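Novice: next come a sequence and a model predicted from it.
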Amino acid sequence: MSKPRRPKRPIDGVLLLDKPQGMTSNQILQWVKHRYQAEKAGHTGSLDPLATGVLPICLGEATKYSHYLLEADKSYRTRLRFGQRTNTSDADGEVVEERPVPVITPESLEQVLARFRGDIMQIPSMFSALKQDGRPLYELARAGIEVAREARPVTIFSLTLDALEPPFAELTVCCSKGTYIRNLVEDIGEAIGCGAHVVELRRLSAGPFDLTQAVTPAEIELLEPQGFAALDALLLPPWSGLADWPRVELSESSAYYLRHGNPVRASGLPSEGSVLIFQVEAGCEEFLGIGFVDDDGMLAPKRLLKSSY
C-alpha cells in the first residue's frame, strides 16, 4: 500500500542555500522542496556536483523572478591544478593528458591572468548544461558525442591570485552570467603551457546574495523539528534578488487599477526600465510585483504576484 502524499504548501520566498559538494543543483532543489512541502520551486543557475556555495532556491511566487537572477553577475573562489587536463575540466573527470609544469611564479602567472580580464570569448564545455536540440550537452558528452559549440562573449570583472603553491593555485573570479570557471581555468592552463583543471570551486555570490546570508542543509535539518514556522523564517522575500532595482510605492487606489492591467501614474519613476512595486498604506507595505515605465511615462504591470490580484 502506497503512502499518502504529503500536502503541498503555497509558500513564497527565496532560500539562500550553501550548496554542499556531491549533489547536483536539481537534487538539492528537490531536497528543499520536500522539506518545505512547497507546491513550486526552482533554482537560479546550476552548480556542478563538485561545486559548493551560494545557490538561491526560489519557492512559489519567487520563481516568477528567478530568471533575473540567472542574468546576475557572480563570483567564485577556485583551486586549480596545473599539469593535468581532464575530460570534464574538473576533478570529477578522467585525466586525459599530463604535461610537465614549468616554473610558475606569482609574477609570471599574473602576466597570464591579465590576458583573461575584461571581455573575452569562451567556448562552453561539453559538460555544461547548455542544450543542443533539447538535450543538455553533458548528456551528449556522457554518451560519447561531441558537437560544435560557438564561442560566447563573457566578462571577467576581476581575476585575483590568492595563493600559488605549484602545481596548485587559488583564484577569485568576479564574472558575468554564462561564465564557466572550469573553461577559464583550462584556458589559463593552456596559456601557461601545461594544461589545468578545477580541483575545488565555491560560489561566493550571485547578484545581491553572498555566503554571509546562506544556510546549510545541516542547519535546515536542525530546525525541522520546530516546524514550518522555523523553516519559513529562513526565507527571504520573493523580490530580494532584485533588491537593487528602483522601488515605486503606490496607494491602494492606484494599486487597484494596476492589478487590473491598467498603467498608472506614480511618483519617483525612473525615465525607463523595470521597477519593484509596493502598495504602501498606513505604514504597511505589500510587494505587488514588477512593472515597467511605458512610452507615456506611466507605470505598467509586467509580472505581478498572484496574491496581488
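Specialist: Looks like it arrived, so ask away. Numbers count the residues shown, from 1 in each chain.

Novice: contacts and neighbour counts: CA atoms only from here.
Specialist: Will do.

Novice: what sits up against whichever strand in the chain runs longest?
Specialist: Assignment by DSSP state E gives strand 152-165 as the longest strand of the chain. Residues outside strand 152-165 that contact it (C-alpha atoms under 8 Å, 6 or more residues apart in numbering): 105-106, 110, 113, 116-124, 169-179.

Novice: now with 6 Å?
Specialist: If you take C-alpha atoms under 6 Å, 6 or more residues apart in numbering as the criterion, strand 152-165 is touched by 117-122, 169-176, 179.

Novice: restricted to strands, list those.
Specialist: Those of the contacts of strand 152-165 lying in strands (DSSP E): 118-122, 169-175.

Novice: among these, name the buried ones.
Specialist: Among these, those that count as buried by neighbour count (16 or more other C-alpha atoms under 10 Å) are 122, 169-175.

Novice: possible to save those as CSV with distance to Ser254?
Specialist: Listed next are those as CSV, based on distance: C-alpha to C-alpha, whole Å:
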residue, distance to Ser254
Gln122, 47
Ala169, 56
Glu170, 53
Leu171, 50
Thr172, 46
Val173, 44
Cys174, 41
Cys175, 40
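
Novice: this is the comparison structure:
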Amino acid sequence: MSEREAWEATGAIVLIDKPATWTSFDVVAKTRGMLKIKKVGHTGTLDPMATGLLAICVGKATRLADQIQAEEKEYTGAILFGAETDTDDAEGMVTHTSPTAHLTEALIREGAERMIGQQLQSPPNFSARKIGGQRMYKLARKGVAVEAPPRSITVREFQITGVNLPEVEFRIVCSKGTYIRALARDLGRGLESGAHLTALRRTRSGNFHVDEALTMEELRNLLADTKPQGPQE
C-alpha cells in the first residue's frame, strides 16, 4: 500500500513547513492535488508573509482539525518600531510614523512583559474575522471602516530574544486566535512608538513542532518514492 493509499484509508496529519508568500489555502490545494484526495484541510491560518508549521489533516483525520486548532501556539519573529501599517505587518501601507529615540532594550522588555496574561485583543483590519458575514480584509479593501469586538486571548510567554533597534526579535507562546500582528501593534502603542510585524514563523502547535515538518518539496519526494511498483519481471 502506498503512502497516499494509507493516508486515505486511515487518515493522517501531515506537518508542513509553509513557505513565505504561500497562503494556507495554497498549501491545502497543492497537498490535495499531490495526494489525489479531496478531504484535506488545515488547522490554523498563517498569513502569506509567515512561514512555519501548518498541520494538514487528510481523510478521516479532518475530524481532528478543531481540536488541533484549539491548541497553544508558539511563534518567533521580528517587530520594527517607528511606523504602523494598515495591515499591522510589512505587507501593508504605512499609516503613520513615530519617534523611536526614547526606546531602550529595557523599556521594550518591560513592555513585552506587561503583555503577558489574559487580555482583550482587537483584530487587524486586514484579517479573516467576519463582520456581518463578510471577511474584514474584504471590507478593508473596499475602504469600509469596521471595528470588530475584541476577543479574549492569553499570552503565556513574550520574550525579546534579540535587539537591534529599531527592530527586535521575539518568541511568543499564546492561545489560539491570537493575532501576532496585533501584539506587535499594541506593543508599539504601549511604548508610545508605532510598530509592525516584519517576520513571523510558527514553530509549534500543541505537541507538533516545525522541526518535524516537511517542506512541500519533501512531501512531493516522499509521495514519489512510495508509489506502488509494477510487477517485476
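Specialist: Ah, there it is. Remember, predicted model here, so these are calculated numbers, not experimental data.

Novice: with the second structure overlaid, report how far the longest strand of the first structure is off on average.
Specialist: On superposition with the second structure, the mean distance recorded for strand 152-165 of the first structure (mean C-alpha distance after the TM-score superposition for the first structure) is 0.6 Å.

Novice: from the chain's centroid, how far away is that strand?
Specialist: Between the centre of strand 152-165 of the first structure and the centre of its chain there are 18 Å (C-alpha atoms, centre = their mean, to the nearest Å).

Novice: buried sites along that strand?
Specialist: Buried-residue list, strand 152-165 of the first structure, by 16+ other C-alpha under 10 Å: 154-157, 159, 164.

Novice: export those to JSON lines and tack on distance to Phe292 of the first structure?
Specialist: Converted to JSON lines, the buried residues of strand 152-165 of the first structure look like this (distance: C-alpha to C-alpha, whole Å):
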{"residue": "Val154", "distance to Phe292 of the first structure": "27"}
{"residue": "Thr155", "distance to Phe292 of the first structure": "27"}
{"residue": "Ile156", "distance to Phe292 of the first structure": "30"}
{"residue": "Phe157", "distance to Phe292 of the first structure": "28"}
{"residue": "Leu159", "distance to Phe292 of the first structure": "35"}
{"residue": "Leu164", "distance to Phe292 of the first structure": "48"}
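
Novice: contacting residues for the residue positioned nearest the centre of the second structure?
Specialist: Geometric centre of the second structure, nearest residue: Leu46, 3.3 Å, by C-alpha atoms, centre = their mean. By C-alpha under 6 Å, 6+ apart, the contact set of Leu46 of the second structure is Ser24.

Novice: three-state assignment of it?
Specialist: coil (DSSP: H, G, I helix; E, B strand; the rest coil).

Novice: alignment lookup: it to the first structure.
Specialist: Counting by TM-score structural alignment, Leu46 of the second structure corresponds to Leu47 in the first structure.

Novice: so where is stretch 291-305 of the first structure in the second structure?
Specialist: Going by TM-score structural alignment: stretch 291-305 of the first structure matches no residues.

Novice: who are the contact partners of Cys80 of the second structure?
Specialist: Actually, residue 80 of the second structure is Leu rather than Cys. By C-alpha under 6 Å, 6+ apart, the contact set of Leu80 of the second structure is 166-167, 195-196.

Novice: distance of Met49 of the second structure relative to His209 of the second structure?
Specialist: Relative to His209 of the second structure, Met49 of the second structure is positioned 19 Å away (C-alpha to C-alpha, to the nearest Å).

Novice: how about the helices in the stretch 151-300 of the first structure?
Specialist: Assigned by DSSP state H, counting those that start in this stretch, the helices in the stretch 151-300 of the first structure fall at 181-192, 217-223, 228-232, 252-259.

Novice: could you find the closest non-adjacent residue to Leu50 of the first structure?
Specialist: For Leu50 of the first structure, ignoring the flanking residues on the chain, the nearest one in space by C-alpha to C-alpha, 6 or more residues apart in numbering is Gln21 at 5.4 Å.

Novice: near that neighbour, how many other residues are there?
Specialist: 16 (other C-alpha atoms under 10 Å).

Novice: repeat that for Asp17 of the second structure.
Specialist: Every residue meeting other C-alpha under 10 Å relative to Asp17 of the second structure is counted, giving 23.

Novice: in which helix or strand does it reside?
Specialist: strand 12-18 (DSSP states H and E).

Novice: roughly how far out does that strand sit from the chain middle?
Specialist: Worked out by C-alpha atoms, centre = their mean, strand 12-18 of the second structure lies 14 Å from the chain centre.

Novice: list the buried residues of stretch 91-107 of the first structure.
Specialist: By neighbour count on 16+ other C-alpha under 10 Å, the buried set for stretch 91-107 of the first structure is 91-92, 101, 104.

Novice: check the residues you listed and tell me the two furthest apart.
Specialist: The span of those, defined through C-alpha to C-alpha, is set by Asp92 and Ile104 at 24.9 Å.

Novice: mind listing what's buried in stretch 217-225 of the second structure?
Specialist: Applying 16+ other C-alpha under 10 Å to stretch 217-225 of the second structure flags Leu219 as buried.
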